[in-house]
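# please find the sequence and the predicted model below.
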Amino acid sequence: MCGIVGIAAAASAPPLDISQVSAMCDTILHRGPDEEGLYLDDDRRVAMGMRRLAIIDLAGGQQPIFNEDRSVATVYNGEIYNYRELRTELEAKGHTFRTNSDTEVIVHLWEEHGPDFVDRLNGMFAIALHDLRAGKLFLARDHLGIKPLYWSATGKHLVFGSEIKALLETGLVERQLDVDSVRQYLSWEYVPAPRTLLQGVYKLEAAQCLLLDLSTGEHELRQYWNVPHADDSTATWSDAQWQEAVAEQLDVSVRAQLMSEVPLGGLLSGGVDSSLVASAMGPLKAFSIGFNEASYNELPWAQKVGAHLGAEHHVKIIDSSVPALFDRLMHFMDDPIADFSIFPTFLVSELAREHVTVALTGDGGDELFAGYETFLAQRAARTWNLIPAALRNKVIAPIVDAIPPTEAKKSTVNKVKRFVEGAQLDPELSHARWRIFVTEAQSAALLTPEALGRAPTDLGAHIRDLTRRAGDRSDLDRQLYVDLRSYLPDNCLTKVDRMSMAVSLEARVPLLDKDFVSLAYRVPEHLKIGPDGLKTLLKRIAAERVPRECIYRQKQGFSMPMKTWLKNEYRARMEELLSKRRLTAEGLFNANFVEKLKSEHLANRANHSHALWALMVFQDWRERWSV
């Protein structure tokens, strides 16, 4: 696990210097505190670097790694869980290995298969590879987008890195705000890939690779893998057969990800997914956090699961000092997301890092087996739509909107208000419409007319595009496909990567093992959303491994009481970042509308915590990175 950086220069550009990539590496020291690896080819046209967090082959796994004649070099971030099988195959074909690291299979697979080799990997990775003979630079990101990779073509250079701050360090990337992406960010709390908040800076998408011809300067992007469709091979399987197959593959995937030469543990929330992963790990060091606010606190459930599994369980209660983390966490938000749960994710990672270097998480189960309550909202919308539109929109919705929100996380009032808000949005967005926190109408009021004119993209454009890309699948599987290709990598996995790497902790996600994902997409719909609720099959498996009452309960999610914090602990910071004078001078946001959001929230007439927090994160980001 580490971070990677690099620059490729055209023949007409000044020769590169090793100090350039060393400076890039310094910006991501937190990703790999153990050592630095640098590479510069003889022509000084390709420079690559990495910061290493040593996990496998501690003594011999230093990067860059080369093939036998040093004509192929690579730096990479991640873990390849099937590297031993691949190594055996490559050795049988005559390849010679000099290390015991998983990295070395990359250069030899390239020799055998060229760019197609990447689909043979099972793991999480961001790869940069230079083939000197062919004059090619190759970049690739793992199948599900677990590890990040950013890039920018700047005319005479192609710059890449695990974090945007590394690209900015080169001075080759303009800090030009993409206002169109700002609008997307405010609505979704993340910028849908491949774009970022900076013009010309892109995310390499999940299962995507980039091939640069160094002689011409031309590059091409292609998707090397897609989530498979269901097939006829399992059409006759019974529910019991599905349960056995998924449970078996879960265990295989978890065992594969236990490889480590350093201490390893698991992040345990007490929910279905983390409990399943923990149950398959064997002897377990588990890490959990709790909240003083009862409606946010899942610690008792995590403790019950940990006790049942006989775990060495480490816990921490989040106290009033947490809001002071703002400045520290914002340093890692150079590709910002506005997800409140960066706080608990950071804190549980920090707790785990006190004891281990690697931790397994339960991320991915909701996107594979329909675990989000937005799916229930989508089903409830069918009944809602039976009510005459005039009654829905002119009577019920205004009455619900006028009811003050409550402080509790998921009170009936708050759930009804959220449902009615989402139900009024474009039904083509399906269950994703309940993830929109700034609507088209609100963003039109929030942005100044000049800024709005620079933001033409429909807020649902990426949802519609991914729905088309999902192809001929069932309605539910199309929705899951959209989640897997956008919300998961652009928000959830970004959060986990940023917050775990902030403390130099490697976070692994066995539910996103390529084989497990492929199997999950063949599971029948009734085993995802069934009579007993969401995530039917995973709950049945989990209920046989941990206390049943821990599984069949209301989903709480990993969040924070931000709506309360904005009225208290964060009020001064909010007033500072969103001051009327500042916003008016900058000319991007309508200061009067922001004042309205603040006053309504502070008076408890509405819960605008998501919009206000997104604005605060953005304002800090813009100032921090001088955009």
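Structure received.
# contacts, neighbours, all on C-alpha from now
Fine.
# could I get the full set of helices for the stretch 151-300 of the chain?
Along the stretch 151-300 of the chain, the stretches classed as helices by DSSP state H, counting those that start in this stretch are 164-169, 179-188, 239-256, 272-279, 299-309.
# next, format those as CSV and append mean neighbour count.
Formatted as CSV, the helices of the stretch 151-300 of the chain follow (neighbours: other Cα atoms under 10 Å):
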stretch, mean neighbour count
helix 164-169, 22
helix 179-188, 25
helix 239-256, 17
helix 272-279, 26
helix 299-309, 20
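# out of those helices, flag the one nearest H610.
Proximity to H610, assessed across the helices of the stretch 151-300 of the chain by Cα to Cα, is greatest for helix 179-188 (8.7 Å).
# which residues does the closest one contact?
With Cα atoms under 8 Å, 6 or more residues apart in numbering as the test, helix 179-188 has contacts from 190-192, 195-197, 337, 435-439, 443, 451, 454-457, 459, 611, 614-615.
# and the residue positioned nearest the centre of the chain, how far is that from W237?
For the chain, the residue nearest the mean C-alpha position is L493 (1.9 Å; Cα atoms, centre = their mean). Taking Cα to Cα, to the nearest Å as the measure, L493 falls 32 Å from W237.
# who's in contact with the closest residue to D231 other than its chain neighbours?
Residue nearest to D231 in three dimensions, not counting chain neighbours: R522, with 7.0 Å by Cα to Cα, 6 or more residues apart in numbering. Contact analysis of R522 by Cα under 8 Å, 6+ apart lists H229, A230, D231, T234.
# which of these lies closest to D497?
The closest of those, once distances to D497 are taken by Cα to Cα, is H229, at 28.3 Å.
# next, count neighbours for the closest one.
Residues lying near H229 (other Cα atoms under 10 Å) number 15.
# cool, K555 as well?
Residues near K555, counting by other Cα under 10 Å: 15.
# what does Q619 give?
18.
# wait, isn't it in contact with E576?
No: using Cα atoms under 8 Å, Q619 is not in contact with E576; the gap is 9.9 Å.
# for the stretch 201-350 of the chain, which segments count as strands?
In the stretch 201-350 of the chain, the strands defined using DSSP state E, counting those that start in this stretch lie at 202-203, 208-213, 219-223, 264-267, 285-291, 312-318.
# A further structure is provided below for comparison with the first:
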Amino acid sequence: MCGITGAVWLRENRRVDDGLIQRMTDVIAHRGPDDSQTWTDPSHRDGLGNPMGVALGFRRLSIIDVDGARQPMANEDGSVRMVFNGEVYNYVELRKRLQGAGHQFATQGDGESIIHLYEDIGTDVFSQLNGMFAVAIWDASRNRIVLGRDRIGQKPLYYAFKDGRLVFGSELKSLALVPGVCEEIDPAAIDEFLTYQYIPHPGTIWKGVHKLPPGHFAVLDANGLRVERYWNYDPSVEQPVSRGEAIERLRELLSDSVRLRMRSDVPLGSFLSGGIDSSLITALAGDYTDTPLRTFSIGFSVADFDETAYAAKVAKHLHTDHTRFEVNPNAISILDKLVWHYDEPFGDSSAVPTWYLSELTRKSVTVALSGDGGDELFAGYERYRALWLSQKLNRLFPIHRLPGIGLVNRLPDSDQRHSISRRAKRFLEALGQPPVRRYLNWLQIFPESMRASLYTDEFVAELPGTDPTEFLESVWARSEGRDIVTRASTSDVLSYLPCDLMTKVDVASMAHGLEVRQPLLDYRVVEFAASLPVSHKFRGRRGKLLLQDAFGDRIPGEIFTRPKMGFGIPIGKWFREDFRPLVQETMLADDARIQRFFRPEAVADLVSAHNEGRQNHGYRLWNLLILETWLRQHF
């Protein structure tokens, strides 16, 4: 687990010198506090004698082969060099195969298998890796650089190709040090951010700067830069399988995934929230350790957001060495840190508890297992049930047209997470829309009408002709022909999971030098879950049925039936109390940076409606505060 950065230039006047690559590497030192190296070849020439210089930078968090496996890493003759962030979990199996083919290994690390496999099969290397990774491979003999990112997007990789120079890195802050790269805000990114609370790949907040999409690789050579997809699984195809066969296959796949992710030369533990997913992963991890597994949960003083009592029950049941952290999250005190580390506006407020959990867990272990992915793969979200129910109602009669239904929208909002009025409003707003738009209604932070009333005329004129909903529609289309719950969950795997959840976990954990591994996101488990008939996962408004069938005997039964809580914070209450002075000093101030895009009176109306209890705009105000803070850090 590390941080990588680098550059390749096709003209001498676009060279990145030793000092600059060192600064690009140093700025992400938090991702790799154990080691730092850079390597440059400023005088390389391609086959036609044209200049093609290269510089690579690396920060290391030592996990496998702690004393060796330094990077940038080279093959036997030095013709291939690599920097790599992440973990290749099947490296032992790959290593045996490669050694049998005659390759000589200089380290015991997992990353070296990538280099030798690349020598044999080129860019097909990524399809052979089971892991989370962002990779940059400099191939001097082919005069090219190859970038690759894991299938699920667990590890980030940003790049910009401008005027004959490619720069890349694990974080945008490395690229921002290169003159002429991060200069102009992309107006479309602001519109996307308010829609999703993140900026979807391949875009970023900066014009001309991109995220390499999950499951893709990029090649820069004499023919220019091209980006290709290598993960070609088809979620539109359903595989007929009996329930018994599905149970056995899931047991095999998930147990093996956990086994692979237990490989570590440093202390390893597990996040344990007390929910289904983290409890199952913790139970399976216990099969591969001779000593009690260390587990960690985080609690809050607000009872509606605290589930550590369930975590304690699971820990007792599994005989883990459990640590419960209790914090009173002070989002104001860490706001600037959060915004700096996330590099671009990122509005998921659960980044706050994830930050604290990572910080406290790192004091005990270097690697933590997590249950991320269970809701997306096995239909666990409440919104899937709402979507399923709305589909059934729409087929029976147009309930959204009944007299009096609109009165529900006049009900006052509540700060309670499971508020009936809040859920009723969102449900009724979605009725009558096409399925993908109905689903977007459950996801979006600012609906289109609200964004339109917020934007200044000048900002509207800057917006391109694209629609933020095109991103969701594009991933929705990949599961054509499937049932509505499968289409929604598959869309989440391709959008919400990499753009929101994986970003949240990667940044919060790596800010503290903690590696987080997610066994449920083994690509074999993901592909298997997508292929299953929905009846194996979801029935009668209940999800995660297959998980319970396969592993119900491993954890207390009440964990499967208790209400889902998620990983939230009382954001609405905060804005009415703790955040009020900060809002006045920033978002509502005369020098508010968001006035560049938004009408001040529209922002003030949102704040007033929230403070007076007429509507709960807590999550919307959080996104605006994040954007305001980001703008103040950069302009």
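Thanks, I have it. Being a predicted model, the structure only gives us computed values, none of them experimental.
# got a TM-score for the two of them?
Superposed pair, TM-score by TM-score structural alignment, normalised by the length of structure 1: 0.95. Supporting alignment: 620 aligned residues with a Cα RMSD of 1.9 Å.
# pick the most deeply packed of the strands of the stretch 201-350 of structure 1.
A comparison of these by mean neighbour count, using mean count of other Cα atoms under 10 Å, puts strand 264-267 on top with a mean of 26.
# superposed on structure 2, what's the mean shift for it?
Following the fit onto structure 2, the mean deviation recorded for strand 264-267 of structure 1 is 0.4 Å by mean Cα distance after the TM-score superposition for structure 1.
# for that strand, name the packing helices and strands.
Judged by 3 or more Cα pairs under 8 Å, 6 or more residues apart in numbering; DSSP states H and E, strand 264-267 of structure 1 is in contact with helix 272-279, strand 285-291, helix 342-353, strand 358-360.
# can you add distance to M1 of structure 1 and give those back as a markdown table?
Below are these laid out as a markdown table (distance: least, Cα to Cα, whole Å):
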| stretch | distance to M1 of structure 1 |
| --- | --- |
| helix 272-279 | 20 |
| strand 285-291 | 20 |
| helix 342-353 | 14 |
| strand 358-360 | 9 |
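# out of these, the one nearest T584 of structure 1 is which?
Comparison of these against T584 of structure 1 by Cα to Cα identifies helix 342-353 as nearest, at 29.3 Å.
# where does that closest one end up in structure 2?
Residues 351-362 of structure 2 are matched to helix 342-353 of structure 1 when aligned by TM-score structural alignment.
# residues near the residue mapped onto K596 of structure 1 from structure 2, how many?
The equivalent of K596 of structure 1 in structure 2 is D605 (alignment by TM-score structural alignment). Residue neighbour count, defined by other Cα under 10 Å, stands at 12 for D605 of structure 2.
# try Q584 of structure 2
14.
# which ones are touching it?
Counted by Cα under 8 Å, 6+ apart, Q584 of structure 2 has zero contacts.
# tell me how far it lies from I571 of structure 2.
Distance of Q584 of structure 2 to I571 of structure 2, computed by Cα to Cα: 17 Å.
# quick one, what contacts the equivalent of I403 of structure 1 over in structure 2?
Using TM-score structural alignment, the partner of I403 of structure 1 in structure 2 is L411. Residues in contact with L411 of structure 2 (Cα under 8 Å, 6+ apart) are S421.
# try L318 of structure 2
Contacts of L318 of structure 2 by Cα under 8 Å, 6+ apart are A283, G286, I555.
# how far away is the corresponding residue of structure 1 for K211 of structure 2 from D458 of structure 1?
Using TM-score structural alignment, the equivalent of K211 of structure 2 in structure 1 is K203. Distance of K203 of structure 1 to D458 of structure 1, computed by Cα to Cα: 20 Å.
# where exactly do the helices run in the stretch 51-200 of structure 2?
91-100, 112-121, 172-175, 187-196.
# which residues of structure 1 does the shortest one align to?
Helix 172-175 of structure 2 falls opposite residues 164-167 of structure 1 when the two are matched by TM-score structural alignment.
# of the contacts of helix 179-188 of structure 1, buried ones?
190-192, 195-197, 337, 436-439, 443, 451, 455, 459, 611, 614-615 (16 or more other Cα atoms under 10 Å).
# please name the nearest non-neighbouring residue to A508 of structure 2.
In this structure, A508 of structure 2 finds its nearest non-sequential neighbour in W355, 4.8 Å apart by Cα to Cα, 6+ apart.
# correct me, but T503 of structure 2 touches Q154?
Yes: here T503 of structure 2 lies in contact with Q154, judged by Cα under 8 Å, at a distance of 7.3 Å.
# who are the contact partners of M510 of structure 2?
Here M510 of structure 2 is in contact with H30, R31 (Cα under 8 Å, 6+ apart).
# need the counterpart of it in structure 1.
Match for M510 of structure 2 (TM-score structural alignment): M501.
# what does S474 of structure 2 give?
In structure 1, S474 of structure 2 lands on D465 (TM-score structural alignment).
# again, but for G568 of structure 2
Looking across to structure 1 (by TM-score structural alignment), G568 of structure 2 lines up with S559.
# also V493 of structure 2?
Following TM-score structural alignment, the counterpart assigned to V493 of structure 2 within structure 1 is L484.
# that match - nearest residue in space that isn't next to it in sequence?
Nearest residue to L484 of structure 1, sequence neighbours excluded (Cα to Cα, 6+ apart): E367, at 5.8 Å.
# correct me if wrong, but the one you found is in a helix.
Yes: E367 of structure 1: assigned to a helix according to DSSP: H, G, I helix; E, B strand; the rest coil.
# tell me how many other residues surround R422 of structure 2.
As a burial measure, R422 of structure 2 scores 20 neighbours (other Cα under 10 Å).
# report the secondary structure state of it.
R422 of structure 2 is classified as helix under three-state DSSP.
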